[in-house]
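Undergrad: Give me the fold of what follows.
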Amino acid sequence: MELNRLFDLIPYQILNFDKEVAFAKKVNGAWKTYSSKELKRIVDNVSLGLLASQIVAGDKVAIISENRPEWIFVDFALQQIGAISVPMYPTITTEDYGYIFDHAEVKMIFVGDQAIYSKAEAVALNRKIFSFDQLDGVENWSALTELGESGDLAQLEESKKRVKKEDLFTIIYTSGTTGRPKGVMLTHSNILSNVVAVADRMVPPAGVSTALSFLPLCHIYERTGTFCFVYLGFSVYYAESMEKIGENIKEVQPHVFNTVPRLLEKVYDKIVAKGYELTGLKKQLFFWALNLGLIYDPTKPQSGWYDFQLKIANKLIFSKWRKALGGNITQINSGSAALQPRLARVFWAAGIKVCEGYGLTETSPVVSATFGTADGVRIGCVGKLVKDVQVKIAPDGEILVKGPNVMLGYYKQPDMTAEVLQNGWFHTGDIGELDGEFLKITDRKKEMFKTSGGKYIAPQVMENKFKESLLIDQLMVVGDGKNYPAAVIVPSFDGLREYCKRKDIPYSSDSEMVMKPEILEKFQSEIDLYNRYFAKWEQIKRFKLLDESWGINSGELTPTLKLKRKVIAGKYDKLIEAIYQG
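TA: Below you'll find the model as predicted:
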């Protein structure tokens, strides 16, 4: 059958796969599942319920919830009547809720739980709110399905026919690292073109594979990924929470999941921390295998001796890594930020294909993605361009993108739209290069800065390298207009405790340890170690250790775990100034 609108994916899945488990979530300790046909029935009823509630084509409806099947039900239901979804991060401020409600002219709101309801209700004015959880005094979303059960399916079919592939289906307000969020307008055609283009990069076989979902559905990365899972007939299980991902992975035993580098870094750090807990021969074997993995390159033939050692390492050590990921994992998609090359090497060596991709909300999102084959990956690159997407590099190194996946523009912001969309090319703001068929990202155009000596610094490249240290959890390079780069560093406190244990250094508190001379000396040696990868003018000359981590709720990270550089610089302005005065 022909796919023109995103909701066509539902009958497409029924026709081709008719899944017994299309979606699933944990309820009272057990997995509650929904089949393909149940998905269609629920979505149709919600659509009819929305029509009965006077939601019509073109109306904007907000969805604010953690990941769960109900999120997808409402999303598909809105599409079928031509209404426009406005997904929002649960973690943003009440002020941002109010701004988006007003700017997007939202008419109705769906919320997940009590905490989200309380924030939304404070600025909802007279907008109708439905909840996914059962909340006192709040109408539950199930009321719409009940209302829809007595509706006219013929009316719904007429409504669906009026929806065209070029119609706007969602406005996604990008979290951004500075300023007010911008509303990215995406059509059914934008996303569907990307779904089909990305599908050929999926390793797990269609119709029989399982995916675990935990990245926010309000972000285009996980949302397009979910539509792709529906297209391929994967069973999608929603993790209970970020804290329970490890537990859910063991239960669900997924073949694939989407993630961001920050989470892979944490997985790797936990694995290494367990390695340090081993003793004797077991510890030696662990780090022998780890060091083998860190020099692995899937694109280059290794020596017979190396291959022999790697087989042993896979049997003795890496098999346990795969078991910790459920035992069935065949592909992990990594996006939203740069992946450390060492992580790509070691996971591929362990038989875990981490496929890095690149894209933006404005490009629906995928521009390029790695194939899960040895000839389809290149360490340090973000894969090959997906079907029908073009890229050219501007004279200043900026990546420009053209294709059916590029947004209509920013909602109510024609000036901003004209700034980034020029002659059909979207200006990404990222700096990169084409290495044959492979795309390589080197930095964000707006994040590069110049020292007082006139030398350009690309902070992302440096930060990614320094975070290879087992003692560094988070790091931001500073020095715009200064005579040398410096850094503010959040230690990996687990790694620091392990180091202190090995060196017989008494560990008191995080705040005291970051002030101790012997700890500062150790971090200086780590900085010296990684400085050698950079030119003299790029090297970090001084640093300050912090005793608190950066997070989403505390404001230093975006919901996709990128650094909010201006926020961090503002929060630690006196400390940063002290670096250059000392």
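Undergrad: contacts and neighbour counts: CA atoms only from here.
TA: Noted.
Undergrad: Run through who's touching stretch 111-130.
TA: 63-66, 90, 93-95, 97-98, 101, 106-110, 131-133, 135, 138-141 (C-alpha atoms under 8 Å, 6 or more residues apart in numbering).
Undergrad: The same query, at a cut-off of 6 Å, please.
TA: With C-alpha atoms under 6 Å, 6 or more residues apart in numbering as the test, stretch 111-130 has contacts from 64-65, 94, 98, 107-110, 131-133, 139-141.
Undergrad: Show me where the stretch 1-150 of the chain has its helices.
TA: Taking DSSP state H, counting those that start in this stretch as the test, the helices found in the stretch 1-150 of the chain are 9-16, 36-52, 69-80, 94-103, 114-121, 142-149.
Undergrad: so which of those helices gets nearest Gly429?
TA: Among the helices of the stretch 1-150 of the chain, the nearest to Gly429 by C-alpha to C-alpha is helix 94-103 (23.9 Å).
Undergrad: before we go on, could you also do this sequence so I can check it against the first one:
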Amino acid sequence: MNERIYTAPPDTGVSIRGKTLVDVLYEAQARYHNPHFLNQPVGLGQWQPLSLHDFVDQVEALALGLQTLGLARGDRVAFFMESDAHFCLADMACLLAGLVDVPIYLTHAPESIHYVIAHAEARVLVVSNQERLEHIASLLRTLPLVTHVVVADATGVNVSTVEGRPLHTFAELMAEGQRRRAADPEAVVRLRTQIQPSDLATIIYTSGTTGQPKGVMLSHENLSFNALTSFSGIKAYRPGAEGEVALSFLPMTHVFARTLFYGYLYYATSIYFTTPEALREALRLVRPTTFATVPRVLEKIYGALVERAATMPGLRGRIFRWALRLAQRYELGQTPRGLYRWQLRLADRLVYRKWREALGGRIGFIIAGGAALSAELANIFAAAGIPILQGYGLTETSPVITYNRPELNRAGTVGVPIPGVEVKIAEDGEILTRGPHVMLGYYKDPERTREVIDEAGWLHTGDIGYFTEEGFLVITDRKKDLFKLSTGKYVMPQPLEQRLTADPLVEQALVVGPGYKFTAALLFPEEEALRRLAKRLGLDTNRPLEALVQEPKILAVYQEIVDRANEGMDPWEQIKRFVLVPERLSIETGTLTPTLKVRRSVLYQRYADQIRALYEGSASEAEQESTPSTF
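TA: Predicted coordinates:
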């Protein structure tokens, strides 16, 4: 094993230890006053603000109200909630009350939801509203340990019980909590003094690409250390009401958004909640200075730019395409000089400032995580004055292990370690990490815990990567995704898939080939972009998608996309055949994870016939090595 241990470079933040998440709440209250701390959507383009002071007041009241349900410290509370201010309130109230919250993905199938609630032995179920209550109510029939149901927004709710369980509202519980606080002013103080940094804060069930979800146990310090240490590396971060404005649209059920919230809370950042569907309008109205996203959203933005460049007529089109080509030449970490520097300044005045305006006009940086972001996109956005800070981590690491800083950013990498975290590369290329960010373990599963955390405390991430000479971590693939061809050659599918999905015509891609002679791919087209392509090619755009994907002219364009993805790859890695699959992958169908990564095992099973057809009647191995063909 490579014994070199990588740690944070100097001046990239400080390690902040020993805090509970409740400490984070009260320290923020003591330092800042923000009348627009949390901003809850209340209609199209409208938000209802909640001040930091009122948020703390409601957290205390709800925490005391939850105690009236007969809960003991350490009891689990399941959340089936939207990712908004109500979620944040319920989360902090549980933490203050010494309860362990268990968030559930809204997109999970009923059997997965049932599994999580049952496995966690949740005593209380919290839902956002009437719609979520109706969605989950029938599952309670076979969940005897759930004794109470709580609804955040009671609008339209006209029942007092659900499947025989008492139904409570946030308003009722907070009113009861306020009465208790008035009768016993020391009640909240006693709650605070009972909480320790090592206490279990939450169990997050990972929604991985294979198998049953695993309950990741994260402590108060796991999360507080990770959030506060990570934020400390952004030197120019402005706290309080006059500081940063964050737009939040990622699921709070995922550790990425949760940890970001605790960082926002510590600095009393104004947070506006929205959804991916309403993102474009929210960017225009809120004009955030920052937001966090998964790379797929950025790929879609870039895809729109590429398509616009291809179709914009006249002088404006020529200028736009010139500016895009300039941005594609940009290299993070290298200072533009001479003519290129002057050209970038001109392009900024003519084109790039409009890109920034489309994101609200005030973006200081974008945080990207959850999947790999291509180097090309990182460079292009940086050229346009939109820095993307890509990071890396797992639910099991709370989540941040490494990330790029505004002053220390390299395209194609996931940055350098955060202070207090150790990282090293095993002999087989696997990334290992150790530190206060590593989980307590998997809930009720010590055997699987021992499989990923060795006796020396190193967590085995399952990812393959390496450090550059400058000390930046590069992820090459998932260890389990690496596959071997029948020729004995190994293929890493992720780099090819990143190149393919960077094109606006490709919504998702699955590179296949384990046990076969050559590499192939399933391409899932972006339907609207494909229909616009069909129109430009003079084809009938009203035809079904199933017919359009068989058109020779369409296939020829996708062959060009595949050819570009193959450039620079080793011969055995290059995609020799592909098929266009006229279907859309989604979280709801179980084909994508909540962070929009493909579930390989599901896709291999679902599209087994299409994969098999790619290899039927194939030419000799020598021909396949040299002659890519379109299926």
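Undergrad: buried set for stretch 93-112 of structure 1?
TA: Using 16 or more other C-alpha atoms under 10 Å as the test for burial, stretch 93-112 of structure 1 gives 94, 96-98, 100-101, 104, 106-112.
Undergrad: Check stretch 347-360 of structure 2 too.
TA: In stretch 347-360 of structure 2, counting by 16+ other C-alpha under 10 Å, buried: Ala347, Asp348, Val351, Tyr352, Arg353, Trp355, Arg356, Ala358, Leu359, Gly360.
Undergrad: What does the last one correspond to in structure 1?
TA: To tie it back to what came earlier, the one meant is Gly360 of structure 2. Counting by TM-score structural alignment, Gly360 of structure 2 lines up with Gly326 in structure 1.
Undergrad: Was I right to think that match contacts Lys250?
TA: Yes: counting by C-alpha atoms under 6 Å, Gly326 of structure 1 does reach Lys250; the two are 4.5 Å apart.
Undergrad: who touches the strand of greatest length in structure 2?
TA: Longest strand of structure 2, by residue count under DSSP state E: strand 459-467. Applying C-alpha under 6 Å, 6+ apart, the contact partners of strand 459-467 of structure 2 are 429-433, 452-453, 473-479.
Undergrad: ok, now stretch 332-341 of structure 2?
TA: Against stretch 332-341 of structure 2 from outside (C-alpha under 6 Å, 6+ apart): Asn379, Arg410, Ala411.
Undergrad: so Pro399 of structure 2 makes contact with Gly393?
TA: Yes: with contact defined as C-alpha under 6 Å, Pro399 of structure 2 reaches Gly393; the gap is 4.8 Å.
Undergrad: how many neighbours does the aligned residue in structure 2 for Ser303 of structure 1 have?
TA: The equivalent of Ser303 of structure 1 in structure 2 is Arg337 (alignment by TM-score structural alignment). Arg337 of structure 2 is flanked by 10 other residues according to other C-alpha atoms under 10 Å.
Undergrad: I'd like to know how many residues surround the aligned partner of Gly454 of structure 1 in structure 2.
TA: Using TM-score structural alignment, the equivalent of Gly454 of structure 1 in structure 2 is Gly488. By other C-alpha under 10 Å, the residues close to Gly488 of structure 2 number 13.
Undergrad: SS state for Gly488 of structure 2?
TA: Following DSSP: H, G, I helix; E, B strand; the rest coil, Gly488 of structure 2 is assigned to coil.
Undergrad: All the helices of the stretch 301-450 of structure 1, residue numbers only.
TA: Going by DSSP H, counting those that start in this stretch, the stretch 301-450 of structure 1 shows helices at 304-313, 319-324, 341-349, 414-420.
Undergrad: mean deviation of the second one from structure 2?
TA: Its aligned residues in structure 2 lie a mean 0.8 Å from helix 319-324 of structure 1 after superposition (mean C-alpha distance after the TM-score superposition for structure 1).
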